[in-house]
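**Student:** Pasted the sequence and its predicted model underneath.
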Amino acid sequence: MSEDEQSRQTFYEALGGAEGIRRIVESFYPKVQAHPLLGPLFPENIDPVIEKQYMFLSQFFGGPPLFSEAHGHPMMRARHLPFPITEERAKAWLGCMAQALEESGLDHKVQLAALERLKGPAYHFINS
């Protein structure tokens, strides 16, 4: 792919589109479930959470508005208020995402850009 083609590519496309987002999310949640700070916040049946995260990240990174079409406006801070989210948990969440992105095999610059973009929401959700 030429540099010009890369510059016109959306972030969603740079992450591999639907297939790439799915791969990242499916790599991410086992790490979350195993994490001592994060695992207890999630239900035993993680499948609905995985699907919502896939829809949200697709939309968040410039792909189709799957989350909004299925669940309305994301209102992610409000949706996370019932859970005690500390700075330590936000960092842990980002750490799990960094591992999932690394395993994705994406270009390192794309991984770093995705993490940088996710820092805003991760820290915005802190409520404890």
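**Tutor:** In hand now; what should we look at?
**Student:** make it CA atoms for all contacts and neighbour counts henceforth
**Tutor:** Will do.
**Student:** Show me which residues of the one helix or strand residue 33 maps to are buried.
**Tutor:** In this structure, residue 33 sits in helix 17-34 according to DSSP states H and E. Applying a neighbour-count criterion of 16 or more other CA atoms under 10 Å, one finds 17-18, 20-29, 31-33 buried in helix 17-34.
**Student:** Show me what secondary structure element comes after the strand or helix carrying residue 94.
**Tutor:** Secondary structure assigned from DSSP H and E places residue 94 in helix 87-104. Using DSSP H and E, the helix or strand that follows helix 87-104 in sequence is helix 108-124.
**Student:** ok, structure two:
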Amino acid sequence: MAVIMPFISLYEERTMQPEIKIEELIEGNGKTAERGALITAHYRGWLEDGTEFDSSYKRGEPFQVVLSNKRVIQGWILGLKDMKVGGKRKLWVPAALAYGERQIGTMIPANSNLIFEIELLDVLTRDD
């Protein structure tokens, strides 16, 4: 049995997928966010120890970005899916769905799990 256990735990470790945790703070009632849409949002981002590394509120203007792999972390694409304008969510994003092994500037160390609070202000799609 001792020989099989390491194999099982190694197999489980390889197949486990990192998961994002989503808390719906305010449910919106406007247009729904989707991959490829141009979104406008206010947000704050923290490390797990509570250190704030970014805030559109502090910059005084909302953040606009296309929800695509080339523009935002995977955690945002997954965490904002089906969110409606007017809504507010809190996301707990594991490092694998954020920046992984890369350090970002001086504020985000490598392998950091991140927390975001995002308020969705607008969504524009190709249909608009």
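**Tutor:** Yes, it's here. Just so we're clear, the structure is a prediction, and the values are computed from it rather than from any experiment.
**Student:** Any idea what the TM-score is?
**Tutor:** Comparing the two superposed chains by TM-score structural alignment, normalised by the length of the first structure, the resulting TM-score equals 0.26, with 64 aligned residues with a CA RMSD of 5.3 Å.
**Student:** tilt between the helix holding residue 94 of the first structure and helix 17-34?
**Tutor:** Calculated by axes from the mean of the first three to the mean of the last three CA atoms, to 10 degrees, helix 87-104 of the first structure forms an angle of 130 degrees with helix 17-34.
**Student:** And helix 87-104 of the first structure, what does it pack against?
**Tutor:** With contacts defined as 3 or more CA pairs under 8 Å, 6 or more residues apart in numbering; DSSP states H and E, the packing partners of helix 87-104 of the first structure are helix 17-34, helix 108-124.
**Student:** Now distance to residue 55 of the first structure too, for those, in a markdown table please.
**Tutor:** Formatted as a markdown table, these follow (distance: least, CA to CA, whole Å):
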| stretch | distance to residue 55 of the first structure |
| --- | --- |
| helix 17-34 | 9 |
| helix 108-124 | 15 |
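**Student:** The second structure: strands as residue ranges?
**Tutor:** In chain order, the second structure shows strands spanning 21-26, 38-47, 52-55, 63-66, 88-93, 114-124, with DSSP state E as the criterion.
**Student:** I'd like those laid out as a markdown table, including mean neighbour count and distance to residue 78 of the second structure.
**Tutor:** Rendered in a markdown table, the data for those read as follows (neighbours: other CA atoms under 10 Å; distance: least, CA to CA, whole Å):
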| stretch | mean neighbour count | distance to residue 78 of the second structure |
| --- | --- | --- |
| strand 21-26 | 14 | 9 |
| strand 38-47 | 20 | 14 |
| strand 52-55 | 16 | 20 |
| strand 63-66 | 16 | 13 |
| strand 88-93 | 23 | 10 |
| strand 114-124 | 22 | 13 |
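**Student:** Thought residue 100 was touching residue 24 of the first structure, still the case?
**Tutor:** Yes - using CA atoms under 8 Å, residue 24 of the first structure is in contact with residue 100, at 5.6 Å.
**Student:** Show me what the longest helix along the second structure is packed up against.
**Tutor:** Here the longest helix in the second structure is taken by residue count, with DSSP state H as the criterion, and it is helix 4-15. Packed against helix 4-15 of the second structure, as judged by 3+ CA pairs under 8 Å, 6+ apart, are no other helices or strands.
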